[in-house]
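Chemist: Next input, structure requested:
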Amino acid sequence: MILQKRRVFLVMMLLLVAAVTGATANPDVRDGCQERCGDVIVPYPFGIGEQRCAMNENFFLNCTSTDDGHHELWFREDMPARNISLLNGTVTVGILASFDCYDKSGGQSRLFNQSISLGPAYTFSDSRNMLTAVGCDTAATVTNKEETFGAACFSFCTGNVTMSKNNSCLGSGCCQTSIPKGLKSLDITIESFNNHEDVSAFNPCGFAFLEDKDSLDLSDWPLSRTPKQNNDTSNVVIEWVAQNETCENARANKSSYACGINTNCYYSDNGQGYRCACNAGFEGNPYLEQGCQDIDECEYPEKYTCYGKCHNTIGNYECKCFLGMRGDGKGGCQFNTIIAVIGAIVSLVIICLLLFMILSKRRKDRNFRENGGTVLKHQRVRIFSEAELTKATDKYDDDKKIGEGGFGSVYKGVLADNTVVAVKKSKGVDKAQMNEDFQHEICVVSQVNHKNVVKLLGLCLETKVPLLVYEFISNGTLSKHIHDKRSQVLASWSNRLRIASEAALALDYLHSLADPPVIHGDVKSVNILLDDKYTAKVADFGASVLISPGQTNILATKIQGTLGYLDPEYLMTGDLTEKSDVYSFGVVLVELLTGEKPNSNAKSGNKRNIIQYFNSALENNDLFGILDFQAADEAEMNEIEAVAELAKRCLNSVGVNRPSMKEVSEELAKLKAFNQKSWTQQNSDETEYLLGKSSQSFRNNASPPTSQSQTVISFEFENYTDSI
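Modeler: Sure thing, here's the model as predicted:
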């Protein structure tokens, strides 16, 4: 509950930070870009604040602040932007009107010429704008910069004209004329024929301006109007295109193509280039990299008609009539007797399925209780549902199988949150073992937390035999990399030494730091996995046992483990101790050194015991003749000799004469530290110091004390392997 409150608090703080910094999740702008300036929304390809927020410099606009705290968007230095439309491909801006004024004494004030030029992506809209003149003695003319176009209109008054919204603007107090397509520049000029002498009483000024005819309101332009400083502006619609080229050429150059995913390219009406639009059934900003997203038509029944069951599809939707009805769901559905009968039969089948599901749920609940779910659900272990794991493994498809042994199989699975897991599915179980000891063991193993131990993520108790869910380790078993000569992971001694040290560290943790301590019981190269960084992970606790306080050994009711790795003392007495893991780890060290399996085939074709083979090589001072790799230098040879001596001590037939896993781990850690240091500094004195007397005795081919003599037991039948 406390953790949940902390998460809610963290989400609220992140939202607050986003609000303060102005970050936006608006789908029409780039991530982290400002959405609006004042009352004007600025969608991409336009942008403000940072150059990256716009598609290019042609679409970068300026947002300024006034003294009273308001913001204003500028299309150009002298043109405020009032609206941007992605759908229409337009920008509405304010442009100063030209004027021509006279007072009664004949004095004149005027802004009689306005010259306006646009950038390469813009043109004046011929369908929206009209040249408009207001006055009783006014002549307005308009040309382009190249003087390839010219037009004029004249406005007179025969009496006092009242300007209103419904004025026709046909020459009495007001006149209009159109402009052609494709204009990128305008020169607007205003003149008076008689200096307003005859009409100055009610019309001191004339005005000429380009105006959006849809927004023009002549009541804003009474004939008595005089110029206002920087405020006599008209709304002008400017059309824009993404680029001034054809769609074919634009698509060919993918790096500069402006349209995103699920969009189409089309030509603007003014013929100056192309724009982008969402495909049918999609919505969003077509100019953003992610493009347009599918519309779920089923969420908008008022807009997309469906008289039956609606199903959204990519770019469209389907509508099927309900059971017992026929017809096109989009156009209507009618009652169908035959289908109704079939529907009744289907309903009966559904009822049977529901009964089956109820019985299945009761079975799962019973298994859950019998498997200790009532206790385990209160522990720090995740409880998975049977359906969740069935879906994750594609119904335990054979293609998902990544391991198999006497216990059953291991399957790779992907959970709903995309977590990759390994699901251990047993073949069978002795229900007598499903007691409190099993529940306690699962609770303890679920709390084991070490970087070199495969983590148990949870379990499923709804099946007759519980399913165990482990983290997925991507690079397989150590055994695979030892015996598959195509693998290069173990080509260097440093990697072999590091992996051995990491595995020893995990076993030391289980013996010394776990509470209660754990004897693994099945240490072998198959149960040492390598993750995506080739870090060693000890796995498979199927044969593991817990050591109670004051207990030093476990008297096994049956021998478990893998032949070839089993402690001979354990085989003879049935006493499983921590030193049993030490012996098995010694076999792994020999396997790492020689590349041979515990019961491998010699060149003669006969079975040979790797421990005998290893000891014989040591006695004959032929260690480097049986190695599976090449030592890089003298320092590595010293380290290899030390590891061989350590393996020999681990393989002592008398358990009490073997080192503890702590001693093994510490010695391997020292060797690993020296190996890493030798990359930058070669120091033979330090090598001898770290390796100690064991290395010297090895080189002198000294025999171990009689108390360390060993008995080797060989087995001539196959072993089985379990893997996670």
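
Chemist: When you work out contacts or count neighbours from here on, use the C-alpha atoms and nothing else.
Modeler: OK.

Chemist: V518 against L546, yeah?
Modeler: Yes: at 4.8 Å, V518 counts as touching L546 under the criterion of C-alpha atoms under 8 Å.

Chemist: So for those two, which residue has more residues nearby?
Modeler: Higher neighbour count among V518 and L546: V518, with 26 against 21, using other C-alpha atoms under 10 Å.

Chemist: how close does the more buried one sit to R649?
Modeler: As judged by C-alpha to C-alpha, to the nearest Å, V518 and R649 stand 22 Å apart.

Chemist: Quick one: end-to-end distance for stretch 130-147.
Modeler: Terminal residues of stretch 130-147 are spaced 18 Å apart (C-alpha to C-alpha).

Chemist: How far does that stretch sit from its chain's centre?
Modeler: Mean-position distance between stretch 130-147 and its chain equals 58 Å (C-alpha atoms, centre = their mean, to the nearest Å).

Chemist: which residues touch the helix or strand where E239 lies?
Modeler: In the assignment (DSSP states H and E), E239 maps to strand 233-240. Residues outside strand 233-240 that contact it (C-alpha atoms under 8 Å, 6 or more residues apart in numbering): 89-97, 121-125, 128-129, 209-212, 215-216.

Chemist: quick one, what contacts N58?
Modeler: For N58, the contacting residues are G119, P120, A121, by C-alpha under 8 Å, 6+ apart.

Chemist: Among the residues you listed, name the ones in helices.
Modeler: Using DSSP state H, no member of the contacts of N58 falls within helices.

Chemist: Looking at the residues you listed, which one is closest to V161?
Modeler: Nearest to V161, judged by C-alpha to C-alpha, of the contacts of N58 is G119 at 39.3 Å.

Chemist: Can you give me the neighbour number for the closest one?
Modeler: G119 has 11 nearby residues by other C-alpha under 10 Å.

Chemist: Now it: closest residue in space, sequence neighbours ignored.
Modeler: Counting by C-alpha to C-alpha, 6 or more residues apart in numbering, G119 lies nearest to N58, which is 7.1 Å off, once chain neighbours are set aside.

Chemist: Sequence B follows; please return its structure for comparison with A:
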Amino acid sequence: MILKLCVPGLMILFLLCSVATAMDQSAADSKPGCRDKCGNVSVPYPFGIDKSSCAENQYLFLNCSQSDGHGPEKLWFYNIPVLNISVLEGLMVVSLFTAYDCYNQSGANVNETSFSIGLGQGPYMFSDTLNMFTAIGCDTSGYVGKNEGTYGAACITSCDEMVSLADNSSCSGSGCCQTSIPQGLKSLYILSSSMNNHRNVSDFNPCGYAFLADKRTFKASDWQLSGLPDGNASDAVIEWVVETKSCEKAGMNTSSYACRNNTNCNYSKNGQGYRCSCKDGFTGNPYLLPGCQDIDECADRQRYPCKGKCKNTPGNYTCSCPLGMRGDGKTGCQGFGIATIASVTGGTISLVIIGVLLYIVLRKLRKDKNFRENGGMVLKHQRVRIFGEAELAKATENYNDHKKLGEGGFGCVYKGVLPDNTQLAVKKFKGVDRAQMNEEFQHEIGMVLQVNHKNVVKLLGLCLQTKVPLLVYEFISNGTLFHHIHDKKSQVLRTWTDRLRVAAETALALEYLHSLANPPMIHGDVKTVNILLDEDGTAKMADFGASVLISPGQTDIATKIQGTFG
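Modeler: Okay, here's the model as predicted:
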């Protein structure tokens, strides 16, 4: 950055004392272990002082020092005094030198300075929306341009008698004139000159001034036409971004991305780079971890009105009216009449009661219909327990996923526990229509009811109240043979004796099914996932959904087997 005073025959560094203005305290904080103030100016992160680690990057590291080695510390942006930093607006207010030229009554130049400043390669530029180039005087031409000479603008002010500059002065050319600066300006050269060397006005206006001014705080009355240069300075606004990248490109590098939790990334209107801001309903410094914090709107009823019951939500709040009142709660609640309340309450209660009774009746009718269509009138006379739908739903915690024991093409098997601590396995079919389900269900029931062997899983009962019937088997606690074969930590098959025993018990189960059952049946889906082991390691053959009954003289068995043939 360049900062020079151009005085005939002399180049000097410019250091100017400043009076700091108050900053938006809602975002004035710093990194842990870093100072957040220099003198009476707040230094919020991503800016930092003292140590480079206190700032987000090198361009946002500022100097805090005493201008002359004595007195209070002041905050400097290079050699420019900083008056205020706003994280929320992305602005920095600084104090800039004023260019001027003064003459005696004979028209001789007795004092003259021009002003040159550059903001360097960092993420800074002069605000084109908040700054106005201004000239003060009765025979004054103010010029502003780039250091490189690629831009220039001027305004002329004149008057032939003393003019009183008021705060509401329009600066239309009589004693004061103003013009705008272009967008994206990173350097300035300011010059004040005179067309007639103030010969006609020197008795009441010996000097002319040219400077950049923050139009939010500029007061024309601060500049007296009869005054002489005495450390004159003006407030000016510099826009800053945290990094000269687009939001999309910056967000790709999470290690250097400056926006924290609950923030928005905003690309600057002048195309310079991005800044961060808190999302609606959140507050804090968007650059500091952990990010912006949720505003508890219910704790501040003055800013966030609520005439009813307030409930804070992330980034927002809800407000509901008390019982017996209506409205959105935020703008107000209106009461019902007593008769209206009684009528509405009574009607609502009646509807609820009728709805509950209707639901109970329809549910019972549905269960009775399912029971009959699933063969309940016949099966209830068999030696098998009939379970209720609600009983099994409670036992399986409404078929919670963490109760699931396995899943196949037929459906899912869930573990259940009855009130007497009896453990069971509930087979719940899926993906089949009613006609197919009845056929398969009756087929499996017919076979399983005939099976009675210690190495075959026992059927405990069934449920006929559901649209698709449910089968309830004994619970085998030690999982499948497949699991113990492939789990290296399993000790169930640690010896050849155990392995041969499991194989023999499986063979006994198949021998029983194929030869001893009446009529005999082929399992049709023999695999390790269908062989279960109980707590003693005893093998139990399971899943008869693919079994085929063998009739005397039958020769087409191979075409009927549905499972893993062979």
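
Chemist: Could you quantify their similarity as a TM-score?
Modeler: Scored against TM-score structural alignment, normalised by the length of structure 2, the superposed chains reach a TM-score of 0.54; 332 aligned residues with a C-alpha RMSD of 3.2 Å.

Chemist: where does the residue nearest to G119 of structure 1 land in three-state SS?
Modeler: Of the three states, N58 of structure 1 takes helix under DSSP: H, G, I helix; E, B strand; the rest coil.

Chemist: so how far is I349 of structure 2 from the aligned partner of it in structure 2?
Modeler: Aligned by TM-score structural alignment, N58 of structure 1 pairs with Y59 of structure 2. According to C-alpha to C-alpha, Y59 of structure 2 stands 69 Å off from I349 of structure 2.

Chemist: quick one, what contacts C247 of structure 2?
Modeler: Shown in contact with C247 of structure 2 (C-alpha under 8 Å, 6+ apart): C265, N266, Y267, G273, Y274.

Chemist: of all these, which comes closest to K245 of structure 2?
Modeler: Looking across the contacts of C247 of structure 2 and measuring by C-alpha to C-alpha, the closest to K245 of structure 2 is G273, at 4.8 Å.

Chemist: The closest one: what's it in contact with?
Modeler: Here G273 of structure 2 is in contact with P123, V241, V242, E243, T244, K245, S246, C247, Y267 (criterion: C-alpha under 8 Å, 6+ apart).

Chemist: at 10 Å what do you get?
Modeler: Residues in contact with G273 of structure 2, defined by C-alpha atoms under 10 Å, 6 or more residues apart in numbering, are 123-124, 240-247, 250, 266-267.

Chemist: List buried members of those residues by neighbour count.
Modeler: P123, Y124, W240, V241, V242, E243, T244, K245, S246, C247, A250, Y267 (16 or more other C-alpha atoms under 10 Å).

Chemist: buried ones in the lengthiest helix in structure 1?
Modeler: The helix spanning the most residues in structure 1, taking DSSP H as the definition, is helix 337-370. For helix 337-370 of structure 1, the neighbour count (16+ other C-alpha under 10 Å) marks G343, K364, D365, R366, N367, F368, E370 as buried.

Chemist: and that helix, how far out from the chain's middle?
Modeler: 38 Å.

Chemist: likewise stretch 90-99 of structure 1?
Modeler: Mean-position distance between stretch 90-99 of structure 1 and its chain equals 46 Å (C-alpha atoms, centre = their mean).

Chemist: can you check stretch 249-268 of structure 1 too?
Modeler: Centroid separation between stretch 249-268 of structure 1 and its chain, computed with C-alpha atoms, centre = their mean, is 27 Å.

Chemist: give me the stretch of structure 2 that it matches.
Modeler: Aligned using TM-score structural alignment, stretch 249-268 of structure 1 spans residues 249-268 in structure 2.

Chemist: Which residues outside the matching stretch are in contact with it?
Modeler: Contact partners of stretch 249-268 of structure 2, identified using C-alpha under 10 Å, 6+ apart, comprise 46, 56-57, 90, 239-248, 273-294, 314-315.

Chemist: What are the buried residues along it?
Modeler: A250, Y257, A258, C259, R260, N262, T263, N264, C265, Y267, S268.

Chemist: How about stretch 573-591 of structure 1?
Modeler: By neighbour count on 16+ other C-alpha under 10 Å, the buried set for stretch 573-591 of structure 1 is 574-591.

Chemist: and if you look at stretch 29-44 of structure 1?
Modeler: Within stretch 29-44 of structure 1, the residues scored as buried using 16+ other C-alpha under 10 Å are V29, R30, C33, Q34, E35, R36, C37, G38, I41, V42, P43, Y44.

Chemist: swap in stretch 197-204 of structure 2?
Modeler: Along stretch 197-204 of structure 2, these residues count as buried under the neighbour rule (16+ other C-alpha under 10 Å): N197, H198, R199, N200, V201, S202, F204.

Chemist: Also stretch 150-170 of structure 2?
Modeler: Neighbour-count burial for stretch 150-170 of structure 2, with 16+ other C-alpha under 10 Å as criterion, is recorded at A154, C155, I156, T157, S158, C159, M162, V163, L165.
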